[in-house]
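Undergrad: Sequence below, structure please.
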Amino acid sequence: MAVAGILALLYRITPTAVSQGPAGTVTRNYLAEDHKGRRWFVKAYPPGTDVAEDRQALALGETARRAGVPVPAVRRTVSGDVIASAGGLSVSVAEYVADAQTAEGGLSGGRWAAVGETVGRLHRVLVGHPAGPPRPVAARAVCDVARAGRQLEELLARWAAAPPAPDGFAAWCAHTSKQRLAALPEVAARLEKLPVTLMTQVVHGDLASPNLLLRGEKVAAVIDFRPPGHRSAAWELGRIVLDPRTVLARPDDWIPGLARAVGAYRAANPELPAEDLLAVPRVAAGYLACSVYPLSEPLNDPAAVTPELEAYGRARHEATGVLWERLDEAEEALRDVLR
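TA: Below is the predicted model:
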């Protein structure tokens, strides 16, 4: 059954137009307009998707929305479900967020504080989620150097068995994997300066730049939650405010911008320990240094390698160096905010 048919039958939405929407990581997305001129964002899940997990993710977003976090309202089916399935197709429907852009263009101006405040409010809300209260974990589990070493060694063994062509992104990935593996002892030494433990709680789970929509200098919407799970709050904040594209595009502004974001976060969520907030740039740098994404993509999913992914991969690598280079300066700026 086509998307238009599901909308009409199970949502009582009479679409006058259905068009391809922005690409999802695993979903096929559509924009639908009904006879009243209202627009809807329709997410179609691939066959075999565990829609039970996606229901949990949608419910997590609804929890945040009820508490005032800007999350698009989910349209329920005629039977009250958040996901409809028919004819081998499963979809969810939400309000379309008009006149907004993703945070992939980077943060600047008032956006730093707006994003910090929104993430702080989100975390404050999710502290009370039924999946469990906040709990400390060893900082080494947040930036797992040992795991990174195993993954990089496996990647290099695969590259040795099937050497890439000398030019191109695959060759860059193989070379960068060697560099990353060689740098891990230094990364481990730098991460020794983290607190012994960091606080984890239920978080968004995938708060990357494509999942944060901005309108002017305000946050328009937080989208695409993952199912409830505990992750470091400092890791999630750093992932969005220290996106590699922001760090590279704002060489003179990312440190004061980070300070504004952390200050706004703390005002919205004063319960997260100050030592966790001070750790944000170190965790962000350590996480990037320990990640094999997208170095593994030419081997694991060659079809996913696009010019955009190549540019993003190179940006992640370059931004990791910038974060380490200016880490002391960034932490000093945060100490001023957190005093």
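Undergrad: Could you use CA atoms for every contact and neighbour count after this?
TA: Will do.
Undergrad: What lies in contact with stretch 137-151?
TA: 181, 184, 187-188, 191, 194-200, 231-232, 235, 283, 286-287, 290-292 (Cα atoms under 8 Å, 6 or more residues apart in numbering).
Undergrad: now the other sequence, so there's something to compare against:
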Amino acid sequence: MPTPTAHTAAPDPATELGALLETAYDLDGVRLTRLPAGQNTINYRADDAGGVLFVKHYLPGTDLAAEREAIGQSRLAGEHGVPVAVPRPTRTGGTIATTDQLAVSVWEWMPGRTVEDGLTPGQQEAAGRTLGLLHTAFADHPAAAGGESRRLAKWRTTDPAAKATATVDQLLDSIADRPTPDSFDTEAVRTLTERRAALGHLPGLIAGLPDGMTTQVLHGDYSAVNLHFDGDTLTGVLDFLPPAPELIAYELGRIAFDPRTVVHDPDWIGAGVRLVDAYRRANPHHTAADTTGCARIALIQLTTSLYGVKDHYLKPGLLQDDLDAFWLLRHEAATRLLDQLPDVEQALAEAAGPQ
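TA: This is a model prediction of the structure:
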């Protein structure tokens, strides 16, 4: 009779995570609950006798130096009155604790919740005002000195439509090779075919961008999923990115014409203008081009992005069902923005007044 082979059980990630929290943060016996949010980190709610904390578990290969820079951005914004989560320092005063297998940061638990179906008028005001405050705080950030938006330079010096079209064709070929298409495959074929046609508008959209747009350091990912609200009060701005020069109009257009607003709000143009007006009042450093060009920037970004559907067929994400739904939402938003861009830009220009 053969001798049974001994197998060593793989370490339990939750056990290892709990041990790291104890040794690095003096958090003994915390109860961890995984949260159904986050595509680039695994996130947990941590309960212990001292209260509730937020734990961010970084995936293997994460650039931890960049993550530490991002945490520094959050702290800087907080010093200027932006409501941000406060990172809990490790025993040695660091912001990220590591072992050979794990890397985590721990944060205070922020009040409020994310809004998933479009911001209310009061929330739009708060989001615009807070973004204006944040951009004012970062206006002189040294990381943007002499820099330009890599995104804008890429749009103007390469052929983004050709690259995106090639990826669309690759995805359509992949779907055609599937023996039994499912319901998402059917939707993907429809939306990718529509997107392929929309990409033909890119050269004109890029050529129509206004001159004089401001480049500076931004939040980097100022979107609805990274904002916490309690009613109409914005209680937390989360998940900053490392400092890099980028267009004000990119970040402003992205939140003013958030896909949830564009798809779910019957008066989405008015909603976007409302947010931009609140931003304009809070940031004295903006130019007219920053506000009047923000919808066009948002449309170009949406049109060139295949986020969600590309992941589905090439490299599924942590929460791929969410990404599938987000692709469909963003595609619908891009379609509406393209169809009504002249009306949107006229409304933004009228709101800005004589320049």
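Undergrad: what's the TM-score here?
TA: Comparison of the two superposed chains (TM-score structural alignment, normalised by the length of structure 1) gives a TM-score of 0.90, and 336 aligned residues with a Cα RMSD of 2.4 Å.
Undergrad: Per the alignment, L76 of structure 2 pairs with which residue of structure 1?
TA: Alignment note: L76 of structure 2 maps to T63 in structure 1; criterion TM-score structural alignment.
Undergrad: List the ones among the contacts of stretch 137-151 of structure 1 that fall in strands.
TA: Counted as lying in strands by DSSP state E, out of the contacts of stretch 137-151 of structure 1, are T197, L198, M199, T200, R231, S232.
Undergrad: Including distance to T118 of structure 1, could those residues go into CSV?
TA: Below are those laid out as CSV (distance: Cα to Cα, whole Å):
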residue, distance to T118 of structure 1
T197, 24
L198, 21
M199, 19
T200, 18
R231, 17
S232, 16
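Undergrad: all helices of the stretch 201-350 of structure 2, in order?
TA: Using DSSP state H, counting those that start in this stretch, the helices of the stretch 201-350 of structure 2 run over residues 202-207, 248-256, 259-264, 268-282, 288-292, 294-304, 309-314, 320-352.
Undergrad: Out of these, which is closest to R68 of structure 2?
TA: Among those, helix 248-256 comes nearest to R68 of structure 2, with 21.6 Å by Cα to Cα.
Undergrad: Show where the closest one falls in structure 1, residue numbers please.
TA: Using TM-score structural alignment, helix 248-256 of structure 2 pairs with 233-241 in structure 1.
Undergrad: And that stretch, what's buried?
TA: Under the neighbour-count criterion of 16 or more other Cα atoms under 10 Å, stretch 233-241 of structure 1 has A233, A234, W235, E236, L237, G238, R239, I240, V241 buried.
Undergrad: first to last residue in stretch 202-220 of structure 2, what's the distance?
TA: 23 Å (Cα to Cα, to the nearest Å).
Undergrad: So which bits of it are buried?
TA: Quick answer for stretch 202-220 of structure 2 (16+ other Cα under 10 Å): L202, L205, L209, M213, T214, T215, Q216, V217, L218, H219, G220.
Undergrad: next one: stretch 173-186 of structure 2
TA: Quick answer for stretch 173-186 of structure 2 (16+ other Cα under 10 Å): I175, D185.
Undergrad: ok, and what's touching it?
TA: With Cα under 8 Å, 6+ apart as the contact definition, stretch 173-186 of structure 2 has outside contacts at V189, Y313, D324.
Undergrad: And for the first one, the neighbour number?
TA: To tie it back to what came earlier, the one meant is V189 of structure 2. 17 (other Cα atoms under 10 Å).
Undergrad: how about G18 of structure 2, what's its partner in structure 1?
TA: Applying TM-score structural alignment, one finds that G18 of structure 2 aligns to A4 in structure 1.
Undergrad: Then G236 of structure 2?
TA: So, by TM-score structural alignment, G236 of structure 2 is matched to A221.
Undergrad: same question, L192 of structure 2
TA: Checking TM-score structural alignment: L192 of structure 2 goes with S177.
Undergrad: Identify the residue nearest that match in space, chain neighbours excluded?
TA: L152 (6.1 Å; Cα to Cα, 6 or more residues apart in numbering).
Undergrad: What separation do you get for the one you found and L327 of structure 1?
TA: Where L327 of structure 1 is concerned, L152 of structure 1 sits at a distance of 24 Å (Cα to Cα).
Undergrad: Show me which of these two is the more surrounded one.
TA: Neighbours were counted for L152 of structure 1 and for L327 using other Cα under 10 Å; L152 has more, 24 against 16.
Undergrad: Pretty sure L107 of structure 1 sits against V241.
TA: Yes. Using Cα atoms under 8 Å, L107 of structure 1 is in contact with V241, at 7.4 Å.
Undergrad: one step back: P72 of structure 1: which of the ones in strands among the contacts of stretch 137-151 of structure 1 is nearest?
TA: Using Cα to Cα, these come closest to P72 of structure 1 at R231, 23.1 Å.
Undergrad: Now do the same contact list for the closest residue in space to that closest one that isn't next to it in sequence.
TA: Setting aside the residues directly before and after it, R231 of structure 1 is nearest to T200 in space (Cα to Cα, 6+ apart), at 4.9 Å. For T200 of structure 1, the contact set (Cα under 8 Å, 6+ apart) comprises P134, R135, P136, V137, H230, R231, S232, A233.
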